[in-house]
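A.B. asks: Sequence first, then the predicted structure, then my questions.
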Amino acid sequence: MSTDDPVPTATSWTAPTAATTPATAGDATLRATVRVPGSKSITNRACVLAALSAGTTLVREPLDSRDARLMLAALRELGATAEHTADGLRISPLTQGDGETHVVLGNAGTVARFTPALAALGERTVHFDGDAAIRRRPLSPLLDALRTLGADIEDGPGEPGAPPFTVHGHGGLRGGEVDLDSSASSQFLSALLLAAPAFDHGVTVRLLGEVPSEPHIAMTLDMLRRFGAAPERRGREVHVPPATLTLADYAVEPDLSTAAPFVAAPLVTGGTVRIVGWPRETTQPGDWLRSLVAELGGEAVFERGADGSDVLRVSGDGRLAGRELDLHEVGELTPVVAAMLCFADGPSRISGVAHLRGHETDRLAALATELTALGGAVSETADGLVIGPAPLHAGTFHTYDDHRLVMAGAVLGLRVSGVEVENPATVGKTFPGFVDAWHAMLGAV
């Protein structure tokens, strides 16, 4: 399967404006039911754990996107097999192998962070490299931790501790104790924990600094338990002992972070959107959106769909008040939340997200620049954004090869005519069908 973006390339997309003006509570007209694809975070974790398992795992309802395809391609290079079937994705374990191979990272943070440890478990020499953007994303703390645990990692010709680099596999890792600063990305910690059951002595990670996005760590620990590991969290320490992993069947939840713009739509325009398959219990950080809806004066309630599945019904009246929001645990939602707050009737502040400067792009700088260019009153702080009420106007919203910025641009287009979203194809990283789904929600197709 190709690792190219599975969506057409386009230079820009005119984000459609909602068909009606912002509605009042008694005159809301947006009525839509949407489905979002499987969670990227869960899909890629499930694929890694399946590749480390003793038997074959069927991963049901996986995400099919650029990041997911890059993960599957990486696992194949490392000796696993991944076969698409009518029921999902069937993954068989890694094999040792030998010789040299290349892992293409693209701009996929989970691939860049989760797969080097797997390469160290084998006997191949594995060269890692990707897009220019991935070379700027933080990786050094993880590579240094892997070296401490016994990995043989050679820096490439670029910046030390960043792609390109090479892992020389020697048939396993001893593991043991290691200090880790995971303040730049929770994925550093997840990467060690996911591979730890295959280390000779497991791993005990002593955390330095504050870890962002604790829900993603909870997700990792939960999935390790489902596959048969026994992780323990003791304050600033996380321990995963050696274990034989096995799980025949695993179902991926819908991606709640990808659902964010659809949750935002009825709050921004007025109306109701039903999101099919929203889990009542989950470790996904995107579930925080239900609390945000209530805080912003909307309603988010569970219903039972015609097929018996859970459905989240989100309703709003198009009126938003300014808010102060600490998004430290849900940083990936910042672009959509910032776009929403541009329509609030008072000032807002987003804090706790300094780590977003090391994501697909410097998201704080990008949001401040692009929202201001459209007339917004947006400025950066040390760890977030200040957003004041201001009338927005038409213009180009640049996306910096960042899928979450495409989604933010779509939200802006709900209320502002003539918003041109640059390079919408980059949304193929997590939701190749996003543009079509957005038009369908607004009745444009």
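C.D. replies: Here it is on my side, so go on.
A.B. asks: From now on I want contacts and neighbour counts done on CA atoms only, so please keep to that.
C.D. replies: Will do.
A.B. asks: SS state for the residue nearest to residue 109 when sequence neighbours are not counted?
C.D. replies: Spatial nearest neighbour of residue 109, chain neighbours left out: residue 134 (7.4 Å); criterion: CA to CA, 6 or more residues apart in numbering. The three-state label given to residue 134 by DSSP: H, G, I helix; E, B strand; the rest coil is helix.
A.B. asks: Please report the number of neighbouring residues for residue 134.
C.D. replies: When neighbours are defined as other CA atoms under 10 Å, residue 134 has 23 of them.
A.B. asks: Contact partners for it?
C.D. replies: By CA atoms under 8 Å, 6 or more residues apart in numbering, residue 134 lies in contact with 105-109, 163, 360.
A.B. asks: same question, residue 369
C.D. replies: Listed by CA under 8 Å, 6+ apart, the contact partners of residue 369 are residue 378.
A.B. asks: Now do it against residue 414, distance only.
C.D. replies: Between residue 369 and residue 414 the computed distance is 20 Å (CA to CA, to the nearest Å).
A.B. asks: same question, residue 31
C.D. replies: Distance from residue 31 to residue 414, by CA to CA: 14 Å.
A.B. asks: Then residue 216?
C.D. replies: Applying CA to CA to residue 216 and residue 414 gives a distance of 30 Å.
A.B. asks: How about the contacts made by residue 285?
C.D. replies: 213, 215-216, 256-257, 329-330.
A.B. asks: Can you tell me how far the nearest residue to residue 148 once chain neighbours are set aside is from residue 441?
C.D. replies: Distances taken as CA to CA, 6+ apart put residue 178 closest to residue 148, at 6.7 Å, once the chain neighbours are dropped. Separation of residue 178 from residue 441 (CA to CA): 48 Å.
A.B. asks: second one coming, line it up with the first:
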Amino acid sequence: MTTPDPWPAPHAVDPVEATVSLPGSKSLTNRALILAALADGPSVVRRALRSRDTELMAAALSSLGAEIDTTGDDWAVTPHAFEGDATVDCGLAGTVMRFVPPVAGLSRGRVDFDGDEHMRNRPVGEVLGALRGLGVDVSEGDRIPFRISGRGAVRGGTVVVDASSSSQFISALLLAGARYDEGVDVRHDGKPVPSLPHIDMTVAMLRSHGVQVDDADANRWAVAPGPIRAVDHVIEPDLSNAAPFLALAAVAGGSVTVRDWPEATTQAGDALRGILTQMGSEVALTSAGLTVTGSGTVHGVDLDLHDVGELTPAVAALCALADSPSHLRGIAHIRGHETDRLAALAAELGNLGADVTEHPDGLSIRPAPLHGGVFRTYADHRMAHAGVILGAAVEGVLVENVATTSKTFPDFATFWAGLLPAGVGRS
């Protein structure tokens, strides 16, 4: 069935009771694919997320020479020598644009990178500059399109980067670093690195492959040269994708349970437990999963989201529905995500009647009556999440390009609408 655009978001008129199983984590899937393609033997990425971003990653690594079978739920990866010229479509996937170039440096051939139009605005210059410093032949410029001319090996060594706009700059260099002749010693020089849990995720996955990583000193990560052991990975559910579902319980009342929530994880989405508790919901982690029980009343918060910036759109939507003022800060770096998320949130929340002040590094949101209207997403899946949360609480919200959620959650709109009980109507 064709999804209309803009899409009339379902509006909740009764409390919800739902249990959901989420697709796998994009961040874990794409890191696992990189390491599998660089490993010393075949391996399997189990319960891999099948989405635009992960399929772009699989296609990118396949173009370099890896053999990746994505026909089933478990993706088999067989490494091969990276020989010959290749073209990489980054789409709008930051992990492809930033993680694949350090791998392409190990190829023997010219590798051309391009992507969606908006990708030309997303920063990658720190990665390209670092690669040049490590001995990789990279064409001039600091945005896509660009070309890497591989020589079959990378010298490696010490490099200094400013990762204050994205932790992916660090992860990109670490993931391939063990295959460099001298390994890689990455030093950060700049404002605090955002989204540190994602670097912790990278380090943990490298160690699971037998790679030696020294992260004892602040702002320094050193990967020793050596083999990357082939390891099968079971991908956790994408906890950041849980945000709209758990928020649904908060705004509509009732309970939503997300199955298979891990007891321990490096995913940023795990912070939802504390955030939703502060906003007035009851949160419980049991063998059944993570359950959020809400009353339909949401309280304002003052939060530093620096380490979990990807949660900002969903949290901002909740703040627009809260009964007291909120301030979200420490998130200047999300201006460089799929879109300038701070500007986009200020504009779209404001268009629905919210009282929002945009700051250089955050948003202040005060209680105000909201109304229906079109909520634009800017081809950003997290903006679409914010739109459907608002639609659950406000009649008449129309989410533009809800299909952009396929980046991390295929057929999200159908899944979301299917959650709602008979007492919940469409706007």
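C.D. replies: Now that the structure is in, tell me what you want to look at. Predicted model, so just to flag it, every value in this text is computed and none were measured.
A.B. asks: thinking again about what came up before, mind checking which of residue 31 and residue 414 of the first structure has more residues around it?
C.D. replies: Remark: of residue 31 of the first structure and residue 414, residue 414 carries more neighbours, 24 against 15, as counted by other CA under 10 Å.
A.B. asks: Do I have it right that the more buried one meets residue 269?
C.D. replies: Yes: with contact defined as CA atoms under 8 Å, residue 414 of the first structure reaches residue 269; the gap is 6.9 Å.
A.B. asks: any residues in contact with both of those two?
C.D. replies: residue 18.
A.B. asks: need the contact list for the counterpart of the residue nearest to residue 148 of the first structure in the second structure.
C.D. replies: Under the alignment by TM-score structural alignment, residue 178 of the first structure pairs with residue 159 in the second structure. Counting by CA under 8 Å, 6+ apart, residue 159 of the second structure touches 130, 133-134, 184-187.
A.B. asks: what does residue 52 of the first structure align to in the second structure?
C.D. replies: Match for residue 52 of the first structure (TM-score structural alignment): residue 38.
A.B. asks: hang on, that match packs against residue 226?
C.D. replies: No: counting by CA under 8 Å, residue 38 of the second structure does not reach residue 226; the two are 11.2 Å apart.
A.B. asks: In contact with the counterpart of residue 327 of the second structure in the first structure, which residues?
C.D. replies: Matched to the first structure by TM-score structural alignment, residue 327 of the second structure sits across from residue 349. Going by CA under 8 Å, 6+ apart, residue 349 of the first structure touches 323-325, 384-387.
A.B. asks: Now these in CSV, please, with extra columns for secondary structure and distance to residue 38 of the first structure.
C.D. replies: Supplementary listing: the contacts of residue 349 of the first structure in CSV, determined by DSSP: H, G, I helix; E, B strand; the rest coil; distance: CA to CA, whole Å:
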residue, secondary structure, distance to residue 38 of the first structure
323, coil, 30
324, strand, 30
325, strand, 27
384, coil, 28
385, strand, 30
386, strand, 32
387, strand, 32
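A.B. asks: Among these, which one lies nearest to residue 13 of the first structure?
C.D. replies: residue 387 (24.9 Å; CA to CA).
A.B. asks: So residue 38 and residue 226 of the second structure - more neighbours on which side?
C.D. replies: residue 38 (28 against 16).
A.B. asks: Relative to residue 121 of the second structure, how far out is that one?
C.D. replies: In this structure, residue 38 of the second structure and residue 121 of the second structure are 29 Å apart, going by CA to CA.
A.B. asks: now residue 207 of the second structure
C.D. replies: With CA to CA as the criterion, residue 207 of the second structure and residue 121 of the second structure are 33 Å apart.
A.B. asks: swap in residue 187 of the second structure?
C.D. replies: Per CA to CA, residue 187 of the second structure is found 25 Å from residue 121 of the second structure.
A.B. asks: tell me the SS of residue 405 of the second structure?
C.D. replies: helix.
A.B. asks: how about it, what's its match in the first structure?
C.D. replies: Residue 405 of the second structure maps onto residue 427 in the first structure, by TM-score structural alignment.
A.B. asks: How many residues are close by that match?
C.D. replies: Neighbour count of residue 427 of the first structure, defined by other CA under 10 Å: 26.
A.B. asks: dump the residue contacts of the closest residue to it other than its chain neighbours.
C.D. replies: Take residue 427 of the first structure and drop its neighbours on the chain: the residue closest to it by CA to CA, 6+ apart is residue 403, 4.2 Å away. Under the criterion of CA under 8 Å, 6+ apart, the neighbours of residue 403 of the first structure are 424, 426-430.
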